[in-house]
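Colleague: build me a structure from this.
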Amino acid sequence: MRFARGDVYPAYSSLRADALGTRAFFDALGLLRGSGPDGVERSLKPLEKTRPEPPRTLILAGVNRHQWLSTNDKTFEALDAAVRAGTRLVVTFRATPFEAPEVKKNVSRKRGRDADAGGTPAPRPENKPAPPPFDWQTRWSLALSSDADETPGAVRHGGSDTSGAVANLTRFPDTLPWRSGMTFDLNPSLPPPSPPGKRVSTRPMRITQSTGDSASPWRVLYTRANRPVLIERTLGKGSLVFASDSFFVSNEALQRNRATALLAWLVGPHDRIIFDESHLGVEEDTGIAALARRYGLGAAFVTLLLFAALFVWRRMALFVPPPAEEPVVGLGDYRPTAGIEALLRRSVPRKNLASVCLAEWRATARPEDIARADAAIAPHAAHPAEAHNAALRALRRR
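Modeller: Presented below is the predicted three-dimensional model:
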């Protein structure tokens, strides 16, 4: 039952069917655009294996801001290459405290002492220089900030789209329930307007479409406390969408405060939409057993195991040595009539052989045949072979 509800999966997972999941959004898109490789699907592979082609919409819902800041460079490079090739990357963060968790000191595994306490890390070989880190804040002109109140509040729409880049902007709701106090800094090269973690008043304020930086490539769609919380920009052939909260794509929001036009704009123009699950810790097992189950090779594996057992059983050494086999005596030139020939040689003398054969034949022959045979044998009585041949010629029917 827990797998049916999906509460065993992390929050904002497309496999989760309760209020904290995004399965309703996933299923609705599947009904509209189909499922499978050319429609709506889930990705359980690590983000660093993301390919640039083909263009699609990649949704990362419920991203933890601290994990996002500690993401490796390979992942950022793969996402950047995919976006520049035409992919629409949608990143929505979850509402978590902005203060980063405590990190233990960097302990040197080789020397067994803290690097901060005077331990010098091993130098990198000169022939293998360290690659430059991927500075996503500079490349994307974006930084995470925390200038709004952490209490649940409403995010007001920033007005009309003067650039004309967002279609049907007036169909978006004027307000959205927002659970996160995180905002975005669209000019990370400048110092933040207020220290991180500072509480800002939530009294009514004038909401503008931009944050005052006209050179920023980002378009602000929603703000909170006059700070951007839902933004979009084009990058190469693709686009980036960042939202500081994921509540508006959850199952609960789709039931109570569904913003259909906003969700339709969020997925973009691509027919292929991918909900990533690996950033939530739900990854695919790519072992041999998983591949065998996927392609139905269980029976073949059992058969192979049986043959292996038979081979081992055939080749194993016995505790008691087998008895020696006696050599088989060859039969030589054995013939089926050898027995009767040996019996005749011992019982009938050679000179009486013709008469014995004639006597046996007379017991069943006709009288006229007997008379003809006697007449033919009489001249050759001293030679049994000639007498036998003469009798055969006399008895031959004409």
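
Colleague: contacts and neighbour counts: CA atoms only from here.
Modeller: Will do.

Colleague: spatially central residue in the protein, please.
Modeller: Compute the mean C-alpha point of the chain, and by C-alpha atoms, centre = their mean the closest residue is Thr286, 5.3 Å away.

Colleague: quick one: the lengthiest helix in the chain to chain centroid distance?
Modeller: Longest helix of the chain, by residue count under DSSP state H: helix 298-315. Centroid separation for helix 298-315 versus its chain: 26 Å, with C-alpha atoms, centre = their mean, to the nearest Å.

Colleague: any idea which helix or strand comes after that helix?
Modeller: Downstream of helix 298-315, the first helix or strand assigned by DSSP states H and E is helix 338-347.

Colleague: where does Val241 sit: helix, strand or coil?
Modeller: strand (DSSP: H, G, I helix; E, B strand; the rest coil).

Colleague: wait, what's in contact with it?
Modeller: 88-91, 230-233, 266 (C-alpha atoms under 8 Å, 6 or more residues apart in numbering).

Colleague: ok, now with 6 Å
Modeller: Going by C-alpha atoms under 6 Å, 6 or more residues apart in numbering, Val241 touches 90, 231-232.

Colleague: could you do Lys45 as well?
Modeller: Counting by C-alpha under 6 Å, 6+ apart, Lys45 has contacts Glu283.

Colleague: mind redoing it with 7 Å?
Modeller: Lys45 is in contact with 278, 283-284, counting by C-alpha atoms under 7 Å, 6 or more residues apart in numbering.

Colleague: just the buried members of these?
Modeller: Buried members of those, counted by 16 or more other C-alpha atoms under 10 Å: Ser278.

Colleague: can you classify Leu60 as helix, strand or coil?
Modeller: Once three-state DSSP is applied, Leu60 turns out strand.

Colleague: follow-up on the earlier one: and what about the residue nearest to the centre of the chain, helix, strand or coil?
Modeller: Classified using three-state DSSP, Thr286 is coil.

Colleague: just the helices in the stretch 101-250 of the chain please.
Modeller: Using DSSP state H, counting those that start in this stretch, the helices of the stretch 101-250 of the chain run over 136-140.

Colleague: which strand in the chain has the most residues?
Modeller: As assigned by DSSP state E, the longest strand anywhere in the chain is strand 227-235.

Colleague: other SSEs contacting it?
Modeller: Applying 3 or more C-alpha pairs under 7 Å, 6 or more residues apart in numbering; DSSP states H and E, one finds that strand 227-235 contacts strand 183-185, strand 219-224, strand 238-243.

Colleague: tell me which residues are up against it.
Modeller: Residues contacting strand 227-235 (C-alpha under 7 Å, 6+ apart): 83-84, 183-184, 211, 217-223, 239-244.

Colleague: give the burial count for Leu69, as a bare number.
Modeller: 12 (other C-alpha atoms under 10 Å).

Colleague: to compare against the first, here's the next sequence to fold:
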Amino acid sequence: MKHGANRLLVVALPLLVVGFGWGLATLFELRFASGDLYPAYSTLRADPMGSKALFDGLADVRGIEARRFYGLPDHIGDGRDTTLFVIGASVGAPEFVDPAEAKELEDFVRGGGRLVMSFRPIMTSPGAFRRELMELGENAFDPANQGKKKDSAAKRKPGKSPPPKPAKQDANVDESAEKSDAKSGEKSEARKRPPRRRSLLGDERRLRAVSLYERWGFKRAFRDLPESADRDPESVNVTRKDAPPDFPPLLTWHTAVHFKELTNAWRVLYARDADPVLIERPLGKGTVVVCADAWPFSNEALRSERRPALLAWFAGANRVMLFDETHHGIEAHPGVAAMLRRYNLHGLLGALLLLALLHIWRNAVHFVPPLHEETAGGAGAVLGKDSASGFVNLLRRSIPRVELIHTCFAEWKKSCGHQPKNQRRAAEMQGALDSGFAKIGGTAHPVDAYRELSRIATEQK
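Modeller: Next up is the predicted model:
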């Protein structure tokens, strides 16, 4: 019965481990399947705010290779036969670009690449939003308070104010009033002082940074979206300008961003009234496309307002579609495993694993049976090859033959002579040694002398 229970445990334990691992992997897969852990407009995000549908759709087209770009180690390449999508970038990102990155982008386009850049939607002008935050209080620029104060301002109806709290009656009314007056005075002084703003980059990088707006010949601008009766921003329609006739005449737009002061190299495809929102220009052998709104690339847009002709124009005639994820903060940090995969060192890893297994096997299994050591009194004992012969050699070098019996008797008295029953035996042994027995036993017959002393020690009287 016990043997059967052990066998059941041996079979059940691996099954439990495999089941636990499968369940854990399923939970992680369900959690990451929606992709809402990733930033908005990332191609890894599968909810309406992501762009995974566009990536998967292009990947399914025959003859097109869709890849994500996570930064190092291969960079974006020379741009030949490649379209680079930068979806959902910050509208302020092109203002401060490292010169090396700007040169890399321009080399990519001049080499024949197509750069498609779009920005995250902004519902209102940043200047108006900043003024609204300043009216709310002195801590409006604290990042921890911006979200809360924006929500409270949106929910507050015009012309209404929260009801005043009833005053508490206590004995220290005057003192509390003075404290409140002092605090209000400090707050008013703080409002008068200009708030300290953090620079987007460090001073050194800020001095070295370049603006893509200036290098490419256009500027950004803002125009607030209209608001509904509940003061919620509403989308607008942008009209087709210098665009192919198969493009839709109107597009739904969800941002306040537009462009101005364009150079003659730019072509305006769509505009909000007279404000350009979708522009294109040649640069070397390639082209640059700048879209003020990233919403047309989102999963929601591909579901509700699919524009295949416009999306095909964005992609161009290139074979490789490269989607940048580094501007979302998703970057690759290759480790040892990634380097092994990159340089095809799978065989080396397998060989090292095989050597490790052989080393473990060599230490665990003896190919030649070990020699069994024989006891000291067994037949065939060789002098100096076991512990008994070593002990004899040690005694011969340390104790003279004449003193051997006296040494044995002295050691016996140390260990057993203090017992009352052995005191008489010790006296008898000492008498035998003093009577001249030691001469016979110590010199001529040590074995016989030892037997005589042993007889006296074990004699029952």
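
Colleague: would you pull the TM-score for this pair?
Modeller: The pair, once superposed, lands on a TM-score of 0.56 when counted by TM-score structural alignment, normalised by the length of structure 1; 259 aligned residues with a C-alpha RMSD of 3.7 Å.

Colleague: picking that back up, export the contacts of Val241 of structure 1 to JSON lines and append columns for distance to Pro52 of structure 1 and neighbour count.
Modeller: Output for those, formatted as JSON lines (distance: C-alpha to C-alpha, whole Å; neighbours: other C-alpha atoms under 10 Å):
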{"residue": "Val90", "distance to Pro52 of structure 1": "15", "neighbour count": "20"}
{"residue": "Ile231", "distance to Pro52 of structure 1": "23", "neighbour count": "19"}
{"residue": "Glu232", "distance to Pro52 of structure 1": "20", "neighbour count": "20"}
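
Colleague: ok, so of the residues you listed, who is nearest Glu53 of structure 1?
Modeller: Val90 (16.6 Å; C-alpha to C-alpha).

Colleague: wait, is the closest one part of a strand?
Modeller: Yes: under the criterion used here (three-state DSSP), Val90 of structure 1 sits inside a strand.

Colleague: so which helix or strand takes in the equivalent of Asp56 of structure 2 over in structure 1?
Modeller: Residue correspondence, TM-score structural alignment: Asp56 of structure 2 in this structure matches Asp27 in structure 1. Using DSSP H and E, the element containing Asp27 of structure 1 is helix 23-33.

Colleague: and the next element down the chain from that helix?
Modeller: strand 40-43.

Colleague: Provide the aligned range in structure 2 for that following strand.
Modeller: Using TM-score structural alignment, strand 40-43 of structure 1 pairs with 66-69 in structure 2.

Colleague: let's have the contacts of Val241 of structure 1 in TSV, adding distance to Thr57 of structure 1.
Modeller: Output for these, formatted as TSV (distance: C-alpha to C-alpha, whole Å):
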residue	distance to Thr57 of structure 1
Val90	7
Ile231	16
Glu232	14
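
Colleague: nearest to Leu20 of structure 1 among the residues you listed?
Modeller: The closest of those, once distances to Leu20 of structure 1 are taken by C-alpha to C-alpha, is Val90, at 18.3 Å.

Colleague: quick one, what contacts the closest one?
Modeller: Per C-alpha under 7 Å, 6+ apart, neighbours of Val90 of structure 1: 58-60, 240-242.

Colleague: quick one: the residue nearest to the centre of structure 1 from Ala292 of structure 1, how far?
Modeller: Look at Thr286 of structure 1 and Ala292 of structure 1: by C-alpha to C-alpha, to the nearest Å, they are 10 Å apart.

Colleague: quick one: common contacting residues for those two?
Modeller: Common contacts of Thr286 of structure 1 and Ala292 (C-alpha under 7 Å, 6+ apart): none found.

Colleague: Lys45 of structure 1 should be in a strand, yeah?
Modeller: No: per three-state DSSP, Lys45 of structure 1 lies outside any strand segment and is coil.

Colleague: what's the counterpart of Lys237 of structure 1 in structure 2?
Modeller: Checking TM-score structural alignment: Lys237 of structure 1 goes with Lys285.

Colleague: that match - how many residues pack around it?
Modeller: Counted with other C-alpha under 10 Å, residues neighbouring Lys285 of structure 2 total 15.

Colleague: and it, what does it touch?
Modeller: Counting by C-alpha under 7 Å, 6+ apart, the residues that Lys285 of structure 2 touches are 109-112.

Colleague: nearest to Ala394 of structure 1, of the contacts of Lys45 of structure 1?
Modeller: Glu284 (99.6 Å).

Colleague: any idea how far Pro10 of structure 1 is from that closest one?
Modeller: Between Glu284 of structure 1 and Pro10 of structure 1 the computed distance is 15 Å (C-alpha to C-alpha).

Colleague: re earlier: among the contacts of Lys285 of structure 2, which ones are in strands?
Modeller: Per DSSP E, the contacts of Lys285 of structure 2 never map to strands.

Colleague: let's have these in CSV, adding neighbour count.
Modeller: Formatted as CSV, the contacts of Lys285 of structure 2 follow (neighbours: other C-alpha atoms under 10 Å):
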residue, neighbour count
Val109, 25
Arg110, 20
Gly111, 20
Gly112, 21
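
Colleague: and which of the residues you listed is nearest Arg303 of structure 2?
Modeller: Proximity of those to Arg303 of structure 2 (C-alpha to C-alpha) peaks at Val109, which lies at 30.8 Å.

Colleague: what distance do you get for the closest one to Thr326 of structure 2?
Modeller: Taken as C-alpha to C-alpha, the span from Val109 of structure 2 to Thr326 of structure 2 is 18 Å.

Colleague: can you check which part of structure 2 the strand or helix carrying His388 of structure 1 sits on?
Modeller: Here His388 of structure 1 sits within helix 384-395, counting by DSSP H and E. Mapped onto structure 2 using TM-score structural alignment, helix 384-395 of structure 1 spans no residues at all.

Colleague: now that helix: buried residues?
Modeller: Applying 16+ other C-alpha under 10 Å to helix 384-395 of structure 1 flags 384, 386-388, 390-391, 394 as buried.

Colleague: packing partners for it?
Modeller: If you count contacts as 3+ C-alpha pairs under 7 Å, 6+ apart, helix 384-395 of structure 1 packs onto helix 367-377.

Colleague: now do the helix it packs on: everything it contacts.
Modeller: By C-alpha under 7 Å, 6+ apart, helix 367-377 of structure 1 touches 362, 387, 390-391, 394-395.
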